[in-house]
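# Structural data only, the sequence is not supplied:
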């Protein structure tokens, strides 16, 4: 990632990620999260297997290979857990295509928050609080929608959240959920759109951000978050974000909640 003019802002709160900045030379990647990308002033370029789209606001479904070029403009990227109430509602009830224009009024509020931050009318903490609160308000629309993800899958996701530094085998998790390995694996993929193994890697990848500020090297971060070594961690990171962890962390101001 090339740092342009100013430092990027990277924020993690639980399983929600927020990035504000400018992006170039992004490699093709895919991840479990539902991705909302918003151009603040101008359109950005999003490329997928279906071609290139120029847009000011796109919602990208999980496991869709893509690459982002912000065209030297600032973009706001929000990564949401598709198994959350908000993520499930957006993916199942508000969109149908893998990559789709998203023009809800919520987007306008998010742009306004960025503009207030750029004018120094609010600080970073207030900006991030405004983004998170706006999600909560938009989330109220989700409560009336049928949120029908299987409870055993939800329980397994919560179990992974509690054990991010461990490798929980498929056999162990299936037994925890009182299912056969094959049944659990099929149910998990059907409900989340990703294999159990890839989900566990994604959960550990998110958890790794919590250790960045207290660790001196990527090897320490990798070991703290359950990866075998820094090479495995860096490979997984780039496959998920299109950049190496060193590129992202060198150009971003990281905040953890």
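That came through, no problem. No experiment lies behind these values; they were computed from the predicted model shown. Residues are numbered from 1 along each chain as shown.

# C-alpha only now, for contacts and for neighbours.
Fine.

# ok, and the closest non-adjacent residue to residue 201?
Leaving aside its chain neighbours, residue 201 sits nearest to residue 236 (7.6 Å; criterion: Cα to Cα, 6 or more residues apart in numbering).

# residue boundaries of the strands in the stretch 151-257 of the chain?
Along the stretch 151-257 of the chain, the stretches classed as strands by DSSP state E, counting those that start in this stretch are 252-256.

# what separates the residue nearest to residue 201 from residue 173, distance-wise?
Remark: distance between residue 236 and residue 173 (Cα to Cα, to the nearest Å) = 22 Å.

# Which residue lies nearest the spatial centre of the protein?
residue 79 (3.0 Å; Cα atoms, centre = their mean).

# ok, then the element right after the helix or strand hosting that one?
Following DSSP states H and E, one finds residue 79 within strand 75-80. Next along the chain after strand 75-80, taking DSSP H and E as the criterion, comes helix 85-89.

# Any idea how far that following helix is from the middle of the chain?
Counting by Cα atoms, centre = their mean, to the nearest Å, helix 85-89 is centred 13 Å from the centre of its parent chain.

# just the strands in the stretch 1-150 of the chain please.
So, for the stretch 1-150 of the chain - with DSSP E, counting those that start in this stretch - the strands run 8-13, 16-21, 34-39, 44-48, 51-55, 57-60, 66-69, 75-80, 99-101.

# Return the set of buried residues in the last one.
So that's strand 99-101. The neighbour-count check on strand 99-101 (16 or more other Cα atoms under 10 Å) flags 99, 100, 101 as buried.

# Same question for stretch 248-257.
Result for stretch 248-257 [16+ other Cα under 10 Å]: buried residues 248, 249, 251, 252, 254, 255.

# Figure out the length between the terminal residues of that stretch.
Distance across stretch 248-257, first residue to last, is 18 Å (Cα to Cα).

# again with stretch 134-149
24 Å.

# ok, second structure coming up, stack it against the first:
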């Protein structure tokens, strides 16, 4: 997976970079700022403090950027923690994340309509050791922490930094992505039988193609699309029970367990149910 020899050099560089910024006084200390959730039509970015999460699997490629302390990550069959300033974890990769209580940014984009080329699913791909131009991206994210509004200037700055790191939007999509885009434009819920009928395939064939072309099981993709579709309406869903019912779960316990399995932490730990969350639209 990751080359152990080069990982040691990366870890040394990470520690030097963070300690240099601390000595120079250039590191933004988030203090008591509330977390941020940027919600776009096909993307979400969480910016905030996180504790150590459990082993979990995302339903899309996910980019991580350390904003305060180095990220500690275990991926796949690797039993050892590795330090990162930034990384990209492919969809379907089991991993544990420990931001050491510091602020970090977690960048998501829908697997069927990724906003950036790096988010394009490719079953079997390896995690990235470091994002391109991550220091520029980190600077944009850190400036956003102290902002009172997500104004046009900050939007343009962050959009440019994300494109430098993750690339522009893909120009082509595989058949499962195209089918999902069309289906989810007209349906709020991903139902296996209905989707199979939509693409004129058997449910078993659909499950096979989802795994082959996206690297995900149907059930994991269904949970992911449920959570992603609800992100833009969090302001109106302040209780776990209300959120669970809105997303089609039988009760808050089922919702909480699925959320933790998908994201490694609880909804409360992520801060998405708190009244102080800064929920801002992210055009584009």
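Good, I have the coordinates. Worth saying up front: this structure is predicted, and the values here are computed from it rather than measured.

# Could I get the TM-score for this pair?
The TM-score (TM-score structural alignment, normalised by the length of the first structure) is 0.80; 244 aligned residues with a Cα RMSD of 3.0 Å.

# mean distance, the strand holding residue 79 of the first structure to its aligned residues in the second structure?
Following the fit onto the second structure, the mean deviation recorded for strand 75-80 of the first structure is 1.5 Å by mean Cα distance after the TM-score superposition for the first structure.

# who does that strand touch, helix- and strand-wise?
Under the contact criterion of 3 or more Cα pairs under 8 Å, 6 or more residues apart in numbering; DSSP states H and E, strand 75-80 of the first structure touches strand 16-21, strand 34-39.

# could you check the distance from the closest residue to residue 188 of the second structure other than its chain neighbours over to residue 130 of the second structure?
Spatially, and ignoring its direct neighbours in sequence, residue 188 of the second structure is nearest to residue 229 (7.6 Å; Cα to Cα, 6+ apart). Distance from residue 229 of the second structure to residue 130 of the second structure, counting by Cα to Cα: 29 Å.

# same thing with residue 272 of the second structure?
Taking Cα to Cα, one finds residue 272 of the second structure at 27 Å from residue 130 of the second structure.

# Any idea how many residues pack against the nearest residue to residue 190 of the second structure once chain neighbours are set aside?
Nearest residue to residue 190 of the second structure, sequence neighbours excluded (Cα to Cα, 6+ apart): residue 222, at 5.7 Å. The tally of other residues near residue 222 of the second structure (other Cα atoms under 10 Å) stands at 16.

# counterpart of residue 222 of the second structure in the first structure?
In the first structure, the residue paired with residue 222 of the second structure is residue 200, using TM-score structural alignment.

# Verify the contact between its match and residue 160 for me.
Yes - the pair residue 200 of the first structure / residue 160 is scored as a contact, 6.9 Å apart, by Cα atoms under 8 Å.

# could the strands of the stretch 1-150 of the first structure be laid out in CSV, adding distance to residue 139 of the first structure?
CSV is the format used below for these (distance: least, Cα to Cα, whole Å):
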stretch, distance to residue 139 of the first structure
strand 8-13, 16
strand 16-21, 14
strand 34-39, 15
strand 44-48, 26
strand 51-55, 24
strand 57-60, 16
strand 66-69, 26
strand 75-80, 12
strand 99-101, 19
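
# Relative to residue 130 of the first structure, which of these is closest?
Closest approach to residue 130 of the first structure among the strands of the stretch 1-150 of the first structure (Cα to Cα): strand 16-21, 12.0 Å.

# what span of the second structure lines up against the closest one?
Strand 16-21 of the first structure corresponds to residues 43-48 of the second structure when matched by TM-score structural alignment.

# average gap between that stretch and the first structure?
With mean Cα distance after the TM-score superposition for the first structure, stretch 43-48 of the second structure averages 1.5 Å from its match.

# and for that stretch, what are the contacting residues?
Under the contact criterion Cα atoms under 8 Å, 6 or more residues apart in numbering, stretch 43-48 of the second structure has outside partners 34-39, 102-110, 114-115, 141, 145, 228, 231.

# quick check: longest helix of the second structure.
What stands out as the longest helix in the second structure, according to DSSP state H, is helix 4-24.

# now for that one, which elements pack on it?
Short answer (3+ Cα pairs under 8 Å, 6+ apart): helix 4-24 of the second structure packs on strand 82-84.

# before we move on, the earlier item: distance to residue 147 of the first structure for the buried residues of strand 99-101 of the first structure - can I get that in TSV?
Shown next, in TSV, are the buried residues of strand 99-101 of the first structure (distance: Cα to Cα, whole Å):
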residue	distance to residue 147 of the first structure
99	22
100	21
101	23
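
# Name the member of those with the shortest distance to residue 218 of the first structure.
residue 99 (32.8 Å).

# Quick check: nearest residue in space to the closest one, chain neighbours excluded?
Closest to residue 99 of the first structure by Cα to Cα, 6+ apart is residue 60, at 4.6 Å.

# got the contact list for that neighbour?
So residue 60 of the first structure contacts 34, 35, 36, 98, 99, 100 (Cα under 8 Å, 6+ apart).

# Take the residues you listed and map them onto the second structure. Which survive?
For the contacts of residue 60 of the first structure, the subset whose aligned partners also touch in the second structure (both residues aligned by TM-score structural alignment, their matches' Cα atoms under 8 Å) is 34, 35, 36, 99, 100.

# mind putting the residues you listed in CSV, distance to residue 192 of the first structure included?
Shown next, in CSV, are those (distance: Cα to Cα, whole Å):
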residue, distance to residue 192 of the first structure
34, 11
35, 15
36, 18
99, 17
100, 19
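
# Just name the closest of the residues you listed to residue 55 of the first structure, please.
Using Cα to Cα, residue 100 is the member of those that lies nearest residue 55 of the first structure, at 9.7 Å.

# so residue 230 of the second structure makes contact with residue 247?
Yes - taking contacts as Cα under 8 Å, residue 230 of the second structure lies within contact range of residue 247: 7.2 Å.
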